[in-house]
Every structure is written in structure tokens, then in C-alpha cells.
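Novice: this one's structure only:
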């Protein structure tokens, strides 16, 4: 009788049975997800960095002065509360000015805030932010010199904003300088420069690089490095 017979092909067909994902497939998915996460983080980092307000006549990394097409680039990392930076300005400032005005080198200043801990009012950040205001006003070199000529004692409160504004006006800044200083408009910019300097292995001030190479922070060493190309 046909009704009692069991079909010979009954059961799971190895060609049609469902299988779970292979190990290679799982690993592939993990790699794709991880890559997407990294890309997403990179986009976030770039967007957060690019959202920092940068002064006119400056970049996200500092304040370039002189001819951008000069054959050499001198990077100067300074903290306006640093006594050694004042000495450096007194000794090397004229050399940097000569290199800049003669077209031998572009001088890029990186005002960092390493010494905020040595001030009760975070003077390093306030002075660096004010320097950003000076860059926007087109008077950075003059303001930088005046800050060192009037440098407060390390460990104190630092210059009040009123005096920073007076120095900016003495340097030739216009009426927008005062509210820029009072608002600390470029404080995030100065902090960004500080973090970038640390990533570039700059751990103290003054520090100098010529064409990306560390050199001694002295007029002679800077001149020799620029001449050597």
C-alpha cells in the first residue's frame, strides 16, 4: 500500500539548509564597523578642531609673520609668562625681525599656555588670547614685544585685561581690540595651539624649529640654521 510508504528524500537537504555566518564573515563585519568608527571619529575631530575661532592673519597653529614664500621657516614657541622667553625676545628678537624683513625666513609664533598653573588668573592663556586679538588687528609683532617689555612676575596674577588693552592700543590696535580681550575671544585658539605643541613634542619655552628641525634658542643658532637651508 502506497499510503504506508515513507518518502525516501524526506529530511534536511544539505543544499537548502540554513547556515550561520562563517567566521570570516563575522571578522569582515567587525573590520567594517571598526573602520567606520575610526572614520566617524576622524570627522568629529576635524569638525571640532575646525570650529575653533581663528584670528584673522593667523592660522590654527600660530601667527605667521613675513613672506610665506621665504626659503626658510622659523617656528617660535613662547609663553608670555615665561622669564626665559623674555630673555630670548631681548636677545633674538632683532635677529628674527631681520630674517623676516629681509625675506630670508617666515617667522611663525606659537603662543602657548604652559604656565597657567603659575598664575592665579591663567595669565598665559589670557595673554595668548590677547595676542590673537593683536594678530586680528594686524599688530602682533609690536604687541608681542610690548608684552615682554611689561612682563609681570611669574607666579602672580599677571597683567589685568585693562593693561593688556592699553598695550594693544599702544601697538596700534583699533577699537575692536578691547572687547576681543575682555571676551577672551581667542582663548580656545590658544589652548588648541598649546595642545598641538605638545603633540609636536614641544615641552618647554622658548623652543625654536627651523624648517621643522629643533635648534638652540639663540640668535647664532637660528641664523646658522636658516643659512644652511
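Specialist: Yes, it's here. Just so it is clear, the structure is predicted and the values come from calculations on it, not from any experiment. Residues are numbered from 1 along each chain as shown.
Novice: drop to CA atoms for contacts and neighbour counts, all remaining ones
Specialist: OK.
Novice: residues contacting the nearest residue to residue 154 once chain neighbours are set aside?
Specialist: Of all residues not flanking residue 154 in the chain, residue 81 sits nearest, at 6.1 Å (C-alpha to C-alpha, 6 or more residues apart in numbering). Residues in contact with residue 81 (C-alpha atoms under 8 Å, 6 or more residues apart in numbering) are 115, 123-124, 151-154, 158.
Novice: which element follows whichever strand or helix holds residue 94 toward the C-terminus?
Specialist: Using DSSP states H and E, residue 94 sits in helix 83-101. Per DSSP H and E, the first helix or strand lying C-terminal to helix 83-101 is strand 105-111.
Novice: so after that next one, what's the next helix or strand?
Specialist: Per DSSP H and E, strand 105-111 leads on to helix 123-137 as the next helix or strand towards the C-terminus.
Novice: circling back to that earlier point, buried ones in the helix holding residue 94, by neighbour count?
Specialist: Across helix 83-101, burial judged by 16 or more other C-alpha atoms under 10 Å covers 83, 85-86, 88-89, 92-93, 95-97, 99-100.
Novice: here's the one I want to compare it with:
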């Protein structure tokens, strides 16, 4: 190779090294360094995969913002205006209800937002005895009915499950229940509603009806969560149950 050709090759190499250095990549000078380059590159690729996968998981599990409307009658909140109607019986202390919310909450809210679904949420005090002092289930159900009147039911429903207290604890205080609603935009009368007892009788009546022989109990032992359509229980153990219901099957 002539001296001119060698000089040209050196200039090209120097320019390449300068570009790599500007990009923050150290140019390997030894054989050992050169062998490390593929390992470093592989590490970068793995890190990118982890970041992308983590980002996908975060976006796929972040709560969907409720935009549907909801109204309360007695202890039943009717959410959405879709043609497919289901009944959901739940208790805000119920671990199974929390599991259902985590798995299917976003799907349900999306169907409600899109006008495909109507959900009749039956507010129950089924697990009142499992807090000390007793009664948290009814107080939380009461607060959710107040949230429906305040126009924040969807977001409040999400919040109460996100902060679900443990069984055999004291449960959330009335002040906490008020604070969560206020943070979500409830008006000044929300506090008085939550701290009152005007919904207690309706909640007890709904709980008694759900657990009576004339209610869903006649289809087996009743518990929360229970989902029904046209008075018949839906098997919610299958993760695709909502798609099946929306498809009219």
C-alpha cells in the first residue's frame, strides 16, 4: 500500500473515531476491547427491550379514565348507556372484587365509555363484620352512592379499590372517604352525604335481596364479586367473559 493510500485510510479511521466519540462510544484500541464491543451492544439491546416492555406494561395497566355517566337509585348505580346490560354485585372490602377490578376494570370502563355497555352496580355491605369496628363495607358503599350523585362515580369507584383496606382492619375513615371525593371534584355537599346515613337502609335492603333465597343465592352460594346478565350468573373465571357478553353470546 502506498504512503498516500495509508494516509487516506488513517484519515478515514480518525474521522470514524471522531464520529463515534461524539456519539459517546469509545473506540476499542485493543483486541480485548474489540471483543467487548458485541457484549456492550447486546447489553444495550437487552436494556432497550426491558425499557420497551416495561413501558408497554405501564401503558397497558394504567387506569382508563372514566367518561361515562352514572346515576343512583336506592343502592344501585346505573353506569353507562350501552345496549348490553349486566349486573355487578360487589363490596369495596372484597379481595375478589379487587382482583376483578385489576383484571377487567379497564375493559369494563372502555366498554362503558364507548357506549357498548350498561352496568348496574349493586352496592352491598356484605363484609361489614370483617372490619374493626364493623361497618366499613356499608360506609364505602354509601360514599360511592354519594359519588354518583356528585358526578364522580367512575373515578371514585376506581379510587376505593386502589386504596382497599385489609380485612380485619379499621377500614378507611369517613374523612378519608370525603377527601378522596373532594380531590376528584365532588362539591361541598359531598362531605355531609358521606358522613350521613341516608343510604344505609337502601344498602341493607340490597344486601338482603342479593343474599336471599329469592335472589341470586338460588343459583348457588352467593358471594362477591358476582356478575349476572338477565338474572343469570356469568362465569367470570374466564378472562374473556366480557368479550363474550358484548358479542351477545
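Specialist: That came through fine. Just so it is clear, the model here is predicted, and its values are computed rather than measured.
Novice: report the TM-score for the pair.
Specialist: Taking TM-score structural alignment, normalised by the length of structure 1 as the basis, the two superposed chains have a TM-score of 0.71; 172 aligned residues with a C-alpha RMSD of 1.6 Å.
Novice: and residue 230 of structure 2, what pairs with it in structure 1?
Specialist: Using TM-score structural alignment as the criterion, residue 230 of structure 2 maps onto residue 211 of structure 1.
Novice: next one: residue 151 of structure 2
Specialist: When structure 1 is aligned by TM-score structural alignment, residue 151 of structure 2 is paired with residue 138.
Novice: how close does the closest residue to its match other than its chain neighbours get to residue 137 of structure 1?
Specialist: Spatial nearest neighbour of residue 138 of structure 1, excluding adjacent residues (C-alpha to C-alpha, 6+ apart): residue 57 at 7.0 Å. Remark: distance between residue 57 of structure 1 and residue 137 of structure 1 (C-alpha to C-alpha, to the nearest Å) = 8 Å.
Novice: same question, residue 167 of structure 1
Specialist: Counting by C-alpha to C-alpha - residue 167 of structure 1 and residue 137 of structure 1 are separated by 13 Å.
Novice: how about residue 201 of structure 1?
Specialist: 30 Å.
Novice: those two: which has the busier surroundings?
Specialist: Ranked by neighbour count (other C-alpha atoms under 10 Å), residue 201 of structure 1 and residue 137 place residue 137 first, with 20 against 9.
Novice: now do the contacts for that one.
Specialist: Residue 137 of structure 1 makes contact with 56, 173-174, 177, according to C-alpha under 8 Å, 6+ apart.
Novice: whichever of the residues you listed end up buried, select them in PyMOL.
Specialist: Buried residues among the contacts of residue 137 of structure 1 (16+ other C-alpha under 10 Å), as a PyMOL selection:
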select buried, resi 173+177
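Novice: and in structure 2, which of the contacts of residue 137 of structure 1 remain?
Specialist: Retained in structure 2 by both residues aligned by TM-score structural alignment, their matches' C-alpha atoms under 8 Å are the following of those: 173-174, 177.
Novice: tell me the one among the residues you listed nearest to residue 45 of structure 1.
Specialist: residue 177 (30.1 Å; C-alpha to C-alpha).
Novice: what residue of structure 2 matches up with the closest one?
Specialist: Here residue 177 of structure 1 is matched to residue 190 in structure 2, going by TM-score structural alignment.
Novice: mind checking how far that match is from residue 161 of structure 2?
Specialist: 19 Å.
Novice: then residue 107 of structure 2?
Specialist: Distance, residue 107 of structure 2 to residue 161 of structure 2, using C-alpha to C-alpha: 16 Å.
Novice: which residue in structure 2 aligns with residue 58 of structure 1?
Specialist: Using TM-score structural alignment, residue 58 of structure 1 pairs with residue 72 in structure 2.
Novice: so its match lies in a strand, does it not?
Specialist: Yes: under DSSP: H, G, I helix; E, B strand; the rest coil, residue 72 of structure 2 sits within a strand.
Novice: pretty sure it contacts residue 152?
Specialist: No: the pair residue 72 of structure 2 / residue 152 is not scored as a contact, 11.8 Å apart, by C-alpha atoms under 8 Å.
Novice: in terms of neighbours, single out the busier of these two.
Specialist: Higher neighbour count among residue 72 of structure 2 and residue 152: residue 152, with 23 against 19, using other C-alpha under 10 Å.
Novice: how much space separates the spatially most central residue of structure 1 from residue 27 of structure 1?
Specialist: Taking C-alpha atoms, centre = their mean, the centroid of structure 1 lies closest to residue 193, which sits 2.7 Å from it. Distance, residue 193 of structure 1 to residue 27 of structure 1, by C-alpha to C-alpha: 40 Å.
Novice: quick one, strands of structure 1?
Specialist: Remark: strands assigned in structure 1 by DSSP state E are 63-65, 72-78, 105-111, 207-210, 213-215.
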